[in-house]
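Colleague: any chance you could fold what I've pasted below:
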Amino acid sequence: MTFDVLTRTAAVMIAAAMITVLGLAVPASGASVPGSAIEPVRECDELPKLFDLPGARTHVERAEVMDQSEPKHCYVEGYVEPAVGFQLRLPLETFTGRYLQYGCGGFCGQIRELPFPDCGGEPGGDVAVGATDDGHVSQGLEERWAADNQAARDDYFYRAPHVLSVAAKRIITEFYGAPPRRSYFSSCSNGGREGLLLAQRYPRDFDGIVAGAPAHVMGPMLGIYAPWLARTNTAANGEPIITSAELPALHQAVVAACDRSDGLADGQIDDPRACRFDPVKVQCPPGADQPHCLTPRQVAVARALYAGPKDPSGRRLFPGWQTYGSELGWDGMITPSPGLGGTSFAAWLGDNYLKYVGFPIGTPHSSLAEISFTAEQLHRLTAEGVKGNAMSLDLSEFRRNGGKLIMWHGWADPLLPPAATLDYYQRLSQRNGGFRRTQRWARLFMVPTMHHCGGGYRLSEFDPLHELVAWVERDAAPYRIIANARDAEGGVSRSRPVFPYPLRASYDGTGSIDHASNFVPAPPRRPPLDIVRWIGSSLHELPGPVAP
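Modeller: Okay, the predicted model is just below:
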């Protein structure tokens, strides 16, 4: 054998040993095999006659055959009282018994187009899909719907995804003559929060859940962290301190300093926790103010963003901070965005939450300009925020019911800090007997270089739904999921395996560093110590409300 072959053989043997030690069984190859197609037993236009469905008083207002679409399907619109709008798409010829529900991002208030995924049968045709607007319609840039409407708030906080699951399954039963064989939920951001919330509070709604970049610490995230990001980068005159123009130079300096921290020079930072970088390295010469360097004031702001919010006594107010490598994602998130009237996304989120959502109706509210970053303000946000938080560590009923959970997060997420997800997963693992036991039903995947729910400076695509279906239906637990980057023509320019946390991908020494097949799982460089000590840690023990 050549040296390269010996090296590759050794790497594969080490990888196999690591998978065995952590209890990560390697599944058989191949996609999940769906059952035979289930034909509808009703006509599509009969569905509006349904109402008052058990568990969720439901009204179907429109049902229309889309015979020019692929696949042909029955398009359904309706609402669950009082105002949870929803859409369903029910395949007419290729349905095999799976229902997939998507979550809703941001403050929701709208339903985006529902794609049909490929879960193993005819591309896109074997799954019925659904989504909800979370109980309100957003108009413009202000979320006034929540100012004095507790029912709308509760729908958004926790009720809407659940009642849609009840209504959708009953409509599917009426349309096809049988309930769905398997039900899945998949979403990111606020939708990721909804996924965790469903596992925690409604553990029988779904067999499998994908929760990407979950905004599970909702109250502190929208009421403290987002406002803090905006205020930290805003001067007294209202102008941004760091602008979009400085971000490329800062990002290039960070990657140059930390690229090799994972042992491979490949233009990406796999784990920002190994990065050691001080923005003073790109500080301008005295008197200079150029986009390729930072002024002393900009250096101070960058340091603060990497450190995260603290109260005047130095106690953390949120379990997260900006990670090294996330800098390009600050554009529009922390720096002003033309699409939001010249404000940043963080400022828009924080101001709307503080004005209209974050405090009990009838009590004094706040705003981005008024909020103070103190323990008192954090505690003031708890009364209403706990209704939407998805922080419970008790997923025992979901686990006992056979539920499977895939969490994932981009390491370069500029909006929802990956540290918060790592904090939750390690707490969950401790509650459930450690990583090995927890990974029997709940796994976390940390995607290098990815921004918020997609995009990124290297890897930009990650979708674990296919692996979730295989886990639920064939007990093929995901031992790796591929993340991709694409070139200008749409071709895959780089692929990397993402292994269940805390494993990491390690180059085996042979072949292209842009091909996933040349990477194997390796143990973490240090024991996972991801629990963040912060003022709101006790929120993990507070139960949230459950809708009837």
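Colleague: going forward, measure contacts between C-alpha atoms and count neighbours the same way
Modeller: OK.
Colleague: quick check: R443 is in a strand.
Modeller: Yes: secondary structure assignment places R443 in a strand (DSSP: H, G, I helix; E, B strand; the rest coil).
Colleague: second input sequence below; structure requested for side-by-side comparison:
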Amino acid sequence: MKMKLSTVALSITLSFALSGCNSSDDDTTSLPILGEAQPATLADCTALIEKFTFEDTVITSAELIDAGEIDYNGRGQIFATPAHCVLTGEMEERLGKGLKGIEDQAYAISFEMRLPTDWNGRFLYQANGGLDGKVNKAMGIFLGTVAYDASALNKGFAVISSDAGHDGYGEQYFGLDHQARINYGYGAVEKLTPMAKSLISDAYGKQPDRSYFAGCSNGGRHTMVAATRFPEMYDGFLVGDPGNDLPQAAVTQLYGVQQFETLIPADAPLTTAAEITAAIEGTVLAVEYDLLASSITKQCDALDGLEDGIISDLVGCQLAFDINRDVPQCDGQRDGTCLTAEQKRVLGNIMAGPQLSSGEDLYTHFPYDNGIGASGWASWEMSAAFSRDAGTVATVFSTPPVEFDNYDTSSDAGLIEAYQYAVGLDMDEANTLINATTSEFSESSMSFMALGGETNYDVMRERGAKMILLHGTADPVFSVQNTIDWYQSVDEANAGNADEFAKLYLIPGMNHCGNGPATDQVNTILDDIVTWVETGMAPESITANAREENTELPVDWAKDRSRPLCPFPQVATYDGSGDIESSDSFSCIKPQ
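Modeller: Just a heads-up that it's a prediction; the model follows:
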């Protein structure tokens, strides 16, 4: 039996209320202040190839690059860079299991480090997203929405990036090899961190004074896992939209596909990739998502004191909005002005999340937010769900792994296999497989990928380390409620004082790691975590800006709109006067 929407609203309300009761207004603390990092100058870039030695590690190239610009991802996302040394290398080169019974698949933890000529004394581990499998440029990009000059590298950090131990972006073959699974989950971080610090020592004559870890999506999960497993290695953790319980979230994506599948007409052709994608995407059209979003906006926009297209009061919205009551229901044909009863059922089930036959939730629910009308929400929930998650659930997260005949979801055969796996997956069985172990696979995916319900951050706290979390309220991949639940549990475990070392900031309207009707550009976030760690000054609020290049912005928003992101559970509330496009006209207030 599905969780009723009133229960969803009650759950998020209780979570907010409990954290609100426990939250501390006083940021003064007796916890250590770690002190500011001190700069140094790079000695010799190319000499590091021969000079540096570390167990099971080879530096394969070293090149000094002049100050200029770099295309971060090959898609025209240009960032300013200082003069720096770029190094590439490999750790733990070995042979392991691969596709079709291969016993000698080549594996290594490949990495790139960028060391600025003028170093600020700080090190940042850039955690990458998705399935890893690719060494992204080590520039210290936390969110792809940051400004031209806001990368960690440009600020003077030494930065590392890796493929987490396997080669092949988006490929799932590594799930057949247990060590590759472990490296993807946490092993690469454990091995690369001491190596990177040793390399920095050789390059500058000292190890980093302060070390930071940052990432969004699976990179956010990497960051959370680092804080949980290796709290002594890093001083500051910058977390975005984390997949804290990623295997459960991936299964939940496939549950969504199953729900959409019930809306596909019985006579619809499903023999090609194009037909399957069109059938899924036809179950709820963009205009119908727009209707749902506008219905949410109508009920919730004014709750924060201003009708401005931003729903800051997430908890109030869950109480104010009801999909069955507040969205027009079709009497006849779909025409974009209504949802059918079956569409409401499906969307309600997806927002509530899957349950096991016992009635227990497999994963948490998703709060309603007007960012559901953005293209990123539908993309992640519909065709992208089975094309990205089916092979991953089967081969990387299930124990024993299930090998697909074809992982190429750009082909008919590959996408059909992924779709059939998704719609045929039993939730009880999936839950068993992501928690299972065998003699060959001694750690389950919920062990090597997830936080395991950990709330003890005593080592991190007592060292003086700090954590800042950002999460979009309209994230369709990793529910913001999951992060809220984690924060509330940690707050309870720390007698209501979690905000002494960890602060959570929600970004209204933002989809997964950016976009949506949101002020999703947070240019000061790296400075904020550094200031908190090194001077003890915690950010009261964080200013977020709209981006002109964000095509999801409403046309009536100013291109330079700004808003304060408030520490959870406070809500950005309009002061009653002042420029509605400026963050200066808003205050952070706890909901009643």
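Colleague: buried residues, stretch 45-63 of the first structure. List them.
Modeller: Judged by neighbour count (16 or more other C-alpha atoms under 10 Å), stretch 45-63 of the first structure contains these buried residues: L47, P48, F51, A56, R57, T58, H59, V60, R62, A63.
Colleague: just the closest of those residues to R504 of the first structure, please.
Modeller: Proximity of those to R504 of the first structure (C-alpha to C-alpha) peaks at A56, which lies at 44.0 Å.
Colleague: from what I can see that closest one touches V166, true?
Modeller: Yes: with contact defined as C-alpha atoms under 8 Å, A56 of the first structure reaches V166; the gap is 6.6 Å.
Colleague: need the buried residues of stretch 45-63 of the first structure in a markdown table (columns: distance to C453 of the first structure).
Modeller: Output for these, formatted as a markdown table (distance: C-alpha to C-alpha, whole Å):
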| residue | distance to C453 of the first structure |
| --- | --- |
| L47 | 35 |
| P48 | 35 |
| F51 | 36 |
| A56 | 31 |
| R57 | 33 |
| T58 | 31 |
| H59 | 32 |
| V60 | 32 |
| R62 | 32 |
| A63 | 32 |
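Colleague: and D575 of the second structure, what's its match in the first structure?
Modeller: Under the alignment (TM-score structural alignment), D575 of the second structure pairs with D508 of the first structure.
Colleague: wait, isn't that match in contact with V5?
Modeller: No: contact between D508 of the first structure and V5 fails when scored by C-alpha under 8 Å: they sit 10.2 Å apart.
Colleague: comparing the two, which shows the higher neighbour count?
Modeller: Taking neighbours as other C-alpha atoms under 10 Å, D508 of the first structure and V5 compare with D508 leading, 20 against 12.
Colleague: tell me how far that one lies from G263 of the first structure.
Modeller: Distance, D508 of the first structure to G263 of the first structure, using C-alpha to C-alpha, to the nearest Å: 11 Å.
Colleague: and for A213 of the first structure?
Modeller: Taking C-alpha to C-alpha, one finds A213 of the first structure at 26 Å from G263 of the first structure.
Colleague: neighbour count winner among these two?
Modeller: Neighbour count, other C-alpha under 10 Å: between A213 of the first structure and G263, A213 has more, with 30 against 11.
Colleague: what does that one align to in the second structure?
Modeller: Checking TM-score structural alignment: A213 of the first structure goes with D241.
Colleague: could you pull up the residues touching that match?
Modeller: C216, S217, G220, L469, L470, H471, G472, D475, F478, V480, H512, C513 (C-alpha atoms under 8 Å, 6 or more residues apart in numbering).
Colleague: again, but for L90 of the first structure
Modeller: Neighbour list for L90 of the first structure: H73, C74, Y75, V76, V127, A128, V129, I172 [criterion: C-alpha under 8 Å, 6+ apart].
Colleague: ok, the residue nearest to A304 of the first structure when sequence neighbours are not counted - contacts?
Modeller: Spatial nearest neighbour of A304 of the first structure, chain neighbours left out: T232 (7.6 Å); criterion: C-alpha to C-alpha, 6 or more residues apart in numbering. Each residue near T232 of the first structure by C-alpha under 8 Å, 6+ apart is listed here: V301, A304, L305.
Colleague: go again with 10 Å.
Modeller: Counting by C-alpha atoms under 10 Å, 6 or more residues apart in numbering, T232 of the first structure touches P240, I241, I242, A300, V301, A302, A304, L305, G308, P309, I334.
Colleague: which of the helices or strands spans the counterpart of it in the second structure?
Modeller: Correspondence of T232 of the first structure to the second structure, assessed by TM-score structural alignment: Q259. Q259 of the second structure is part of helix 246-261 when elements are defined by DSSP states H and E.
Colleague: ok so, going back, show me which of the contacts of L90 of the first structure are buried.
Modeller: Here, 16+ other C-alpha under 10 Å leaves H73, C74, Y75, V76, V127, A128, V129, I172 buried among these.
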